[in-house]
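In: here is the input, now give the coordinates:
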Amino acid sequence: MARVAIVTDSTAMLPSDLGDAAELITSVPLQVIVDGTSYDDGVEETSPEALLAALAAHKTVTTSRPSPALLAEVYSKLAAQGVEEIVSIHLSAELSATCESSMLAARESPVPVFTVDTRLVGPGVGFAVMAAAAVAGRGGSAAEAREAALERSAATQSYFYVDTLEYLRRGGRIGAAAALLGTALAVKPLLTIEEGRVVPSERVRTADRAIARLQALGVEAGEDADAVDVVVAHLGSPDRAATTAAGVAEQLDGKINGDVRVGVLGAVLGAHVGPGCVAVVVGPQL
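Out: Predicted coordinates:
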């Protein structure tokens, strides 16, 4: 076991093949509550297909942070395995109390815990996790891994399209984008994450134009970088996601690290954006 371990949460959308980083990273599930019954994010009952079915059936779907007790148990187990320091990297504290759970659990941890608020969601959190794991894998300290996570987070840009603002409204995550509610029927909103909050980016008249503009924003986010990681995520919109990924890949050809990764949003994020969402997340390599 390495001296420094990385802990994150199930919203990070980590790549399926973590390589050497796999032994350094522990992921803790958030909770998805469907009609009053709580499930771990990532199990069969909270698969994208199950979430889409629950939303189509008008079931009540809400989410909850991992408890401080669960994170404290994870930290203690890692310490028992010989870990000396932990970097715990999570989605925006403006959108979830997961960072608060981490900080509360850190008080009981037998080893130091550095909590990182990425001020991002989804793949952006994953970029920060991988940056921290790279530092830890080279023998760096927890403070150095934390700094790498923060730098990668600050450089990452996220844009997303939603068919409706209703799911964000229900979950209370709409922030400054609430200003669009009065014109929601007349526009298709493009949103972004700023200072950890969901805010409007642009208003577009049709879904097709919105997806085209989403692709353009992804390209703009990466065009000045020497190399970038790009993830396109969606819920129930594989065709839109594939089109967006192909367009970004073509226009950023030569800059992208590997391929544009296309993934399906998990239930925690999906419950707040709803079917039809497509997101582009661009993280310049530092």
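In: CA only for contacts and neighbour counts going forward, please
Out: OK.
In: where along the stretch 101-250 of the chain do the helices fall?
Out: Assigned by DSSP state H, counting those that start in this stretch, the stretch 101-250 of the chain shows helices spanning 123-137, 142-155, 166-171, 207-222, 238-251.
In: mind listing what's buried along the shortest one?
Out: In other words, helix 166-171. Neighbour counts over helix 166-171 (16 or more other C-alpha atoms under 10 Å) mark 166, 167, 168, 169 as buried.
In: pull the contacting residues for the second one.
Out: Read that as residue 167. 271, 272, 273, 274 (C-alpha atoms under 8 Å, 6 or more residues apart in numbering).
In: can you do 10 Å?
Out: Taking C-alpha atoms under 10 Å, 6 or more residues apart in numbering, we find residue 167 in contact with 55, 61, 173, 174, 270, 271, 272, 273, 274, 275.
In: swap in the last one?
Out: Contacts here follow C-alpha under 10 Å, 6+ apart; on that basis residue 169 touches 175, 177, 178, 181, 272, 273.
In: how near is it to residue 193?
Out: Distance check for residue 169 against residue 193: by C-alpha to C-alpha, to the nearest Å, it reads 16 Å.
In: with the third one instead?
Out: Distance check for residue 168 against residue 193: by C-alpha to C-alpha, it reads 13 Å.
In: so residue 130 is in contact with residue 14, correct?
Out: Yes - with contacts counted by C-alpha atoms under 10 Å, residue 130 reaches residue 14, the gap being 8.2 Å.
In: neighbour-wise, which of the two wins?
Out: residue 130 (23 against 20; other C-alpha atoms under 10 Å).
In: residues contacting that one?
Out: 6, 14-15, 18, 21-22, 24-25, 136, 145, 148-149, 152.
In: do you know how far it is from residue 3?
Out: 16 Å.
In: returning to that earlier point: secondary structure, neighbour count and distance to residue 227 for the contacts of residue 167 - can I get that in a markdown table?
Out: Output for these, formatted as a markdown table (DSSP: H, G, I helix; E, B strand; the rest coil; neighbours: other C-alpha atoms under 10 Å; distance: C-alpha to C-alpha, whole Å):
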| residue | secondary structure | neighbour count | distance to residue 227 |
| --- | --- | --- | --- |
| 55 | helix | 17 | 38 |
| 61 | strand | 23 | 38 |
| 173 | coil | 20 | 32 |
| 174 | coil | 24 | 32 |
| 270 | helix | 24 | 29 |
| 271 | helix | 26 | 32 |
| 272 | helix | 22 | 31 |
| 273 | helix | 28 | 29 |
| 274 | coil | 24 | 31 |
| 275 | coil | 22 | 31 |
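In: please give the structure of this sequence too, so both can be compared:
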Amino acid sequence: MKIAIVVDSTAYLPEALLKKNDIYTIPLNIVFGESSYREGIDISTEEFFKRMNESDSLPGTSQPSIGDYILLLESLRREGYTDVISFHLSAGISGTYQSAVSAGESVEGINLHVIDTEIACYVQGFMALYAAQNKDKKPLEDILTDVNEMKKKEHTDAFFIVDTLNNLQKGGRLTNAQALIGSMLKVKPVLTFEDGKIVPYEKIRTMKKAVRKVEADLETVFEKHKGKKITAVVIHSNAPERAAEWQKHLEEKFPDVLFRQSYFGPVIATHLGEGALGIGYTTYDIDTAE
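Out: Here you go, the predicted structure:
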């Protein structure tokens, strides 16, 4: 048995970390007008934000085509892989998971095990890293059992703080009136995942108060899991300085937690907008060193 690990591009794992752990990626697409771009391949995150800010309407997003996924699976089969564990952003917000399932049914000679992580970004990457780092140490069935347990909220979770309501309004998730009132009140929605869907967690005035609310809840969680190796990641939407400042503060506040920094790439940032912050964590033992 030879196992390959695949993760979709919305995990936004560093290239060095992907290479070190022999993890393959399948890109989602960002669409401006009639042109489609594979995120991380055809368009950089910097170029994406520039084009999005110059546009009156939001770009579109789409999951990988089944054809692209089939090509990846056939390539892995030729390399001698017998099984693939594929990790994808929540099926509650994207059709990527279902595309992977369909692709697996179309390719013979290789077994595809598709995981709906029920979350997104670097936090879904935690699960891919765990599988990659244990695929030669544990039986396949044990790894599948572990990652399905790992995605439960008591082990892995995330919070996202939206800085601007513009993208939510452009995307039809807020009316113009709601966006105007929210902006006037400086409302910063805090979001999380429940049953694979993004749901409101809190609505707080000012980014500073929203960050402190998230920190207070993290303190409760980290205290509950004291003694475990907790890995956390600060995620930003084109706001690296803000993320670095928050990460430094968190490292001082929670010295026993290992913190990393990541970003919201084009597909996720399309919906959250510029300036958003996020934080996710896992209590499972993984190595995130590049």
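In: now the TM-score, please.
Out: Once superposed, chain against chain, the TM-score is 0.88 (TM-score structural alignment, normalised by the length of the first structure); 275 aligned residues with a C-alpha RMSD of 2.4 Å.
In: mind checking the SS state of residue 96 of the first structure?
Out: Of the three states, residue 96 of the first structure takes coil under DSSP: H, G, I helix; E, B strand; the rest coil.
In: which one is it nearest to, not counting chain neighbours?
Out: residue 65 (6.6 Å; C-alpha to C-alpha, 6 or more residues apart in numbering).
In: who's in contact with the counterpart of the one you found in the second structure?
Out: In the second structure, the residue matched to residue 65 of the first structure (TM-score structural alignment) is residue 63. Contacts for residue 63 of the second structure (C-alpha under 10 Å, 6+ apart) come out as 8, 26-30, 38, 94-100, 267.
In: what are the boundaries of the strands in the stretch 51-200 of the first structure?
Out: 61-64, 85-90, 113-117, 157-161, 188-194, 197-204 (DSSP state E, counting those that start in this stretch).
In: and the aligned partner of residue 247 of the first structure in the second structure, how many neighbours?
Out: Using TM-score structural alignment as the criterion, residue 247 of the first structure maps onto residue 249 of the second structure. By the measure other C-alpha under 10 Å, the count of residues near residue 249 of the second structure is 12.
In: which of the helices or strands spans the aligned residue in the first structure for residue 36 of the second structure?
Out: In the first structure, the residue matched to residue 36 of the second structure (TM-score structural alignment) is residue 38. In this structure, residue 38 of the first structure is located in strand 37-40 according to DSSP states H and E.
In: and that strand, how far from the chain's centre?
Out: How far strand 37-40 of the first structure lies from its chain's middle: 20 Å, per C-alpha atoms, centre = their mean, to the nearest Å.
In: show me the contacts for the closest residue to residue 113 of the second structure other than its chain neighbours.
Out: Closest residue to residue 113 of the second structure in three dimensions, ignoring its sequence neighbours and counting by C-alpha to C-alpha, 6+ apart: residue 85, at 4.7 Å. Residue 85 of the second structure makes contact with 3-7, 111-115, 128, 131-132, 135, 140, 143-144 under the criterion C-alpha under 10 Å, 6+ apart.
In: among those residues, name the buried ones.
Out: For the contacts of residue 85 of the second structure, a burial check counting by 16+ other C-alpha under 10 Å picks out 3-7, 111-115, 128, 131-132, 135, 140, 143-144.
In: and residue 31 of the first structure, how many neighbours?
Out: Counted with other C-alpha under 10 Å, residue 31 of the first structure comes out at 22.
In: thought it was touching residue 42?
Out: Yes - distance between residue 31 of the first structure and residue 42: 9.2 Å, which falls inside the contact criterion (C-alpha under 10 Å).
In: so what sits against both of the two?
Out: With C-alpha under 10 Å, 6+ apart, residue 31 of the first structure and residue 42 have common neighbours 10, 267, 268.
In: pull the number of nearby residues for the second one.
Out: Applying other C-alpha under 10 Å, we find 32 other residues in the vicinity of residue 267 of the first structure.
In: the first one now?
Out: Residue 10 of the first structure has 25 neighbours, counted by other C-alpha under 10 Å.
In: what about the closest residue to residue 158 of the second structure other than its chain neighbours, which helix or strand?
Out: Spatially, and ignoring its direct neighbours in sequence, residue 158 of the second structure is nearest to residue 280 (3.9 Å; C-alpha to C-alpha, 6+ apart). Assigned by DSSP H and E, residue 280 of the second structure belongs to strand 277-282.
In: which helices and strands sit right next to that strand?
Out: Contacts defined by 3 or more C-alpha pairs under 10 Å, 6 or more residues apart in numbering; DSSP states H and E place strand 277-282 of the second structure against helix 122-134, strand 156-161, strand 187-194, helix 207-224, strand 231-236, helix 240-253, strand 258-263.
In: report the angle between the second one and strand 277-282.
Out: Put simply, strand 156-161 of the second structure runs at 170 degrees to strand 277-282, going by axes from the mean of the first three to the mean of the last three C-alpha atoms, to 10 degrees.
In: give me the stretch of the first structure that strand 156-161 of the second structure matches.
Out: By TM-score structural alignment, strand 156-161 of the second structure lines up with residues 156-161 in the first structure.
In: figure out how far the matching stretch is from the centre of its chain.
Out: On C-alpha atoms, centre = their mean, the centre of stretch 156-161 of the first structure falls 10 Å from that of its chain.
In: report the buried residues of it.
Out: Those buried within stretch 156-161 of the first structure under the rule 16+ other C-alpha under 10 Å are 156, 157, 158, 159, 160, 161.
In: residue 39 of the first structure - how many residues pack around it?
Out: Counted with other C-alpha under 10 Å, residue 39 of the first structure comes out at 18.
In: list the contacts of it.
Out: 29, 30, 31, 32, 33, 45, 46, 63, 64.
In: among those residues, which pair sits farthest apart?
Out: 45 and 64 (15.4 Å; C-alpha to C-alpha).
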